[in-house]
Each structure stands twice: as C-alpha cells, then as structure tokens.
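1. below are the sequence and a predicted model; questions follow.
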Amino acid sequence: MPGLLLTDRQKMVIQFRKEGMTQQEIADELKTTRSNISLIEKAANDNIRLAKEALDYIYSLEATLVCTLSAGSELTQEIFLIYKAARQTGIKVQYDTGALLSRILTAVPEKISDGTIREDINVYLNLTGIIYIY
C-alpha cells in the first residue's frame, strides 16, 4: 500500500532488532548484507523520528509556548523555568523532574551537549499538562 510509513522490510528489521538480533544475524536471515540491513534500519529510524516530530507538531498546535530554554545554560538549572512558567498558566505539568529531563533529552538531543543547551529550546504546554519540546 503506497504512502505507508515503513516498508515491510523495515518493519522486519526493526522487529528483529527489538528481539535482540544483530545486524549480521538479520542479514543472514534475510539473505542480504549487513550494510544493507544497516541502511534499512537507519531509514526506518529516520521515518519513525519524522513521524514523531510531525505528531508532536500537530499536538503542539493546541499547546501554548510557555518558555524558551536559553542556549548556553545548564539544562538541569533551566528545567525549573518550565515548572515556574506552567504555574503562571495554572496548569500542572504531568512530569516529575527526572521524567521531564528525559523527555527533553529524547526530543531534542541535537540541542544539548554534556548537559549544556546548545540551541534555544521552545517548550509548549497543553491544557492537560503535556509538554512538547522543539
């Protein structure tokens, strides 16, 4: 079916990797090369990342920008700005500090290095307390 997010081959590779198989084991199973499996896996992960970004964007349309974490600052210190900004809106953030740190690190790893924010990070909050990070 055209327009699917992942090809059947990408789905198989992702499933095999989740089961703990190495790229070489998958290549042997599918009768191809390890480098081909590497390319398939990378393409699948890129597609998954893009889909997550698209969904986050759609969800953020119903959210409000509550603060921007500034480049050059330490993430562990800046994170408290999120809670402060959320309090001002009267919305309770649904994450404790550890979960919020993890969410930020997962959402924008390219904007953080060794705990330091390398690029400004925009933080959005919806009415139910869910945070979206860009």
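-> Received, thanks. These numbers come from a predicted model, not from an experiment. Residues are numbered from 1 along each chain as shown.
2. only C-alpha atoms for contact and neighbour calcs from this point on.
-> Fine.
3. please name the nearest non-neighbouring residue to the residue positioned nearest the centre of the chain.
-> Among the residues of the chain, the one closest to the centroid is residue 107, at 3.4 Å (C-alpha atoms, centre = their mean). Excluding the flanking residues, the one nearest residue 107 by C-alpha to C-alpha, 6 or more residues apart in numbering is residue 133, at 6.3 Å.
4. that neighbour: neighbour count?
-> When neighbours are counted by other C-alpha atoms under 10 Å, residue 133 registers 20.
5. what separation do you get for it and residue 60?
-> 9 Å (C-alpha to C-alpha, to the nearest Å).
6. quick one: common contacting residues for these two?
-> residue 124 (C-alpha atoms under 8 Å, 6 or more residues apart in numbering).
7. list the buried residues for the longest helix along the chain?
-> The single longest helix within the chain, with elements called by DSSP state H, is helix 34-60. Neighbour-count burial for helix 34-60 flags 34, 37-38, 40-41, 44, 53, 56, 59-60 (criterion: 16 or more other C-alpha atoms under 10 Å).
8. then this one, side by side with the first:
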Amino acid sequence: MVATETTVLTDRQVTVLQLREQGETQQEVADKLGTTGSNVSAVERAAETNVEKARRTLELVRTLRAPAQFTVSPGTSFDEVVDRVYAQGDDAGIRVAYCRPELYAHLYGLLAEVTDENRLISAVRIGLTEAGEVRVFNDLE
C-alpha cells in the first residue's frame, strides 16, 4: 500500500489508479473492491482531477519562484512574447536557455491552448529561472 498522507490523493483513488495502470478494466476493479463500475469511474475521474490540480499548482509555484516574472496580456503576438522573454532576461541578467526558434517552439507547446492565430487569447504569467528556463502559468484572470 502506498502512503497517501502527503499527497492530494485518497487511499481509494491510489488503489483505483494502481489497478487501472496494471491494465484492469473499471469493472474488474469494481469487482475487486466490491463496488460498481460507475463508482470506480467517479473515483478515477476525481483522482485525475486531483493529479491535474497538483500539476497546475507546481506550474504556478515554479513560475512564482522564478527571479524574473512578467504578465503578457491577451492579444499579444508570439513575436512580442518572444521579444519580451529576451528583454526580461536581459534586464534581470539572465541568459535565456533557448535560441529564438527553440523558444518559439517551447512557448507554443506551453501556450497552444491559449493561442489563436499566433496571438494569446488570455493573459499568461511567464517566469525565467536563474538557469534561463522559461516557465508559464496560464490560468490568470
């Protein structure tokens, strides 16, 4: 049994995830746990939601801990975002760890869901680490 006291998952969620990762169907898990397939589905869905929240929390903290941070407004083009990353790095004395094409690709991968026709559709928070890594948090209101 995995200790869950220090995680965002319940014991039941861990058990369901473990059994599902081992290739068991929801009905097989339900039979083992003496419950219904729909209950297993709900537990699995709640576990995945908790995992996603934990991942997003880590993204936020990593961005907030970056020594150079800035917010980019909706409507900003990718060209402007890339320019701002380099400008912020220069201002903070941080060498960005990506050449321009790599930075475009990196940012596009991180921001694809908040981009439309090469422009941001929502505000994002960008952080630069001491090592020049670019962190993004895109749940700003």
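-> Perfect, thanks for sending it. Source: prediction; values computed, not measured.
9. coming back round to it: which ones are touching the residue nearest to residue 107 of structure 1?
-> Applying C-alpha under 8 Å, 6+ apart, we find residue 133 of structure 1 in contact with 104, 107-108, 121-124.
10. distance of residue 77 of structure 2 relative to residue 123 of structure 2?
-> Distance of residue 77 of structure 2 to residue 123 of structure 2, computed by C-alpha to C-alpha: 12 Å.
11. residue contacts, residue 117 of structure 1?
-> Counting by C-alpha under 8 Å, 6+ apart, residue 117 of structure 1 touches 69-75, 111.
12. ok, those residues in structure 2, which still hold?
-> Contacts from the contacts of residue 117 of structure 1 that recur in structure 2, judged by both residues aligned by TM-score structural alignment, their matches' C-alpha atoms under 8 Å, are 70-74.
13. can you give me the distance of the residue of structure 2 most remote from its centre to residue 23 of structure 2?
-> Most distant from the centre of structure 2: residue 34, at 34.3 Å, with distances by C-alpha atoms, centre = their mean. Going from residue 34 of structure 2 to residue 23 of structure 2 by C-alpha to C-alpha gives 18 Å.
14. mean per-residue distance, the longest helix of structure 1 versus structure 2.
-> By mean C-alpha distance after the TM-score superposition for structure 1, the fitted helix 34-60 of structure 1 averages 2.3 Å away from its aligned residues in structure 2.
15. what range in structure 2 matches that helix?
-> Aligned by TM-score structural alignment, helix 34-60 of structure 1 corresponds to residues 37-63 of structure 2.
16. what is the neighbour count of the aligned residue in structure 1 for residue 126 of structure 2?
-> Matched to structure 1 by TM-score structural alignment, residue 126 of structure 2 sits across from residue 123. A count of nearby residues for residue 123 of structure 1, using other C-alpha under 10 Å, gives 21.
17. thinking again about what came up before, of the kept ones among the contacts of residue 117 of structure 1, closest to residue 7 of structure 1?
-> Residue 7 of structure 1 has its nearest neighbour among those in residue 71, at 38.0 Å by C-alpha to C-alpha.
18. enumerate every residue touching that closest one.
-> Shown in contact with residue 71 of structure 1 (C-alpha under 8 Å, 6+ apart): 116-121.
19. can you tell me the element residue 66 of structure 1 falls in?
-> Element membership of residue 66 of structure 1, judged by DSSP states H and E, is strand 64-69.
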